[in-house]
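Chemist: missing the sequence, but the structure's below:
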């Protein structure tokens, strides 16, 4: 059961988005020294795949935020502007929708690149330590004599 569907008070969209951002911040700190955070290629692949999932869902979240803003009647929005600037709430709503659509397009491109990286890392595995002397060498030499 996901935390938002658990019994009790549901989190707001802001609380959910803020929690995702905080988790990414923690990930960045935890992996700052990549040598300790990623002991093998599989661990890198797993993180890349999880980040891909985030990028997959972000364009929808941005579109829904834009739709949420567009659904608010412009007469219920007050635009705080610097001195001398002229704008309307409807114009601002349209600009936000346009910018979020551009962001979603950029995220789609990023997602495609991360998907490629995930595909490439899926073919990597950690190297096993190879002993200097193979124990079978002794057996081979016995039969060769």
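Modeler: Cool, got the structure. Keep in mind the model is a prediction, meaning the values are calculated, not measured.

Chemist: all contacts plus neighbour counts: C-alpha atoms, from now on.
Modeler: Noted.

Chemist: Any idea how many residues pack against residue 74?
Modeler: If you count neighbours by other C-alpha atoms under 10 Å, residue 74 ends up with 16.

Chemist: separation between it and residue 94?
Modeler: Going from residue 74 to residue 94 by C-alpha to C-alpha, to the nearest Å gives 11 Å.

Chemist: next up, a second structure to put side by side with the first:
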């Protein structure tokens, strides 16, 4: 684990790795066997599972920052910090649920692709 980098830097590096994956698999290239698809999907499923914890920890960190009482809204439009924070928390919850659904869907795909065999051409 790399605890010397900021959460922002770590998230940025993870994002760039997904970008690299996207480039290496353009037009379906990069997979020479169904097992490689299954392995990749399994790893992405683990990523989605870990995103759930990251999102929960972001929500907790945000709440702890608000507890300091030193925050204000740049453009309140009649809204209080508490009201705005409730919206933020609700969106964190929505993101957490989306990550959970993504994890479940990717796990299902992994289970299905694991059943595929591959014949070498004669």
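Modeler: Received, thanks. For clarity, every value in this text was computed on a predicted model and none was experimentally measured.

Chemist: how much space between the counterpart of residue 80 of structure 2 in structure 1 and residue 78 of structure 1?
Modeler: Counting by TM-score structural alignment, residue 80 of structure 2 corresponds to residue 88 in structure 1. According to C-alpha to C-alpha, residue 88 of structure 1 and residue 78 of structure 1 sit 8 Å apart.

Chemist: Looking at the two now, which is surrounded by more residues?
Modeler: Taking neighbours as other C-alpha under 10 Å, residue 88 of structure 1 and residue 78 compare with residue 88 leading, 15 against 9.

Chemist: Run through the residues that contact the more buried one.
Modeler: Applying C-alpha atoms under 8 Å, 6 or more residues apart in numbering, one finds that residue 88 of structure 1 lies in contact with residue 79.

Chemist: same thing but at 10 Å, please
Modeler: 74, 75, 77, 78, 79, 80, 81, 94 (C-alpha atoms under 10 Å, 6 or more residues apart in numbering).

Chemist: now these as a markdown table including secondary structure?
Modeler: Converted to a markdown table, the contacts of residue 88 of structure 1 look like this (DSSP: H, G, I helix; E, B strand; the rest coil):
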| residue | secondary structure |
| --- | --- |
| 74 | helix |
| 75 | helix |
| 77 | coil |
| 78 | coil |
| 79 | coil |
| 80 | coil |
| 81 | coil |
| 94 | helix |
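
Chemist: The residue nearest the centre of structure 2 in helix, strand or coil?
Modeler: Nearest to the geometric centre of structure 2 sits residue 51, at 4.0 Å (C-alpha atoms, centre = their mean). Under the three-state scheme (three-state DSSP), the conformation of residue 51 of structure 2 reads as helix.

Chemist: Structure 1: which residue goes with that one?
Modeler: So, by TM-score structural alignment, residue 51 of structure 2 is matched to residue 58.

Chemist: thinking that match is in contact with residue 108, fair?
Modeler: Yes: Residue 58 of structure 1 lies in contact with residue 108 (C-alpha atoms under 10 Å); the separation is 8.9 Å.

Chemist: Pull the contacting residues for residue 117 of structure 1.
Modeler: Counting by C-alpha under 10 Å, 6+ apart, residue 117 of structure 1 has contacts 45, 48, 49, 52, 111.

Chemist: one more time with 8 Å, if that's ok
Modeler: Taking C-alpha under 8 Å, 6+ apart as the definition, contacts of residue 117 of structure 1 comprise residue 48.

Chemist: now residue 92 of structure 2
Modeler: By C-alpha under 8 Å, 6+ apart, the residues touching residue 92 of structure 2 are 55, 56, 59.

Chemist: So which residues lie in contact with stretch 69-82 of structure 1, not counting its own?
Modeler: Taking C-alpha under 8 Å, 6+ apart as the rule, stretch 69-82 of structure 1 contacts 87, 88, 89, 90, 93, 94, 97.
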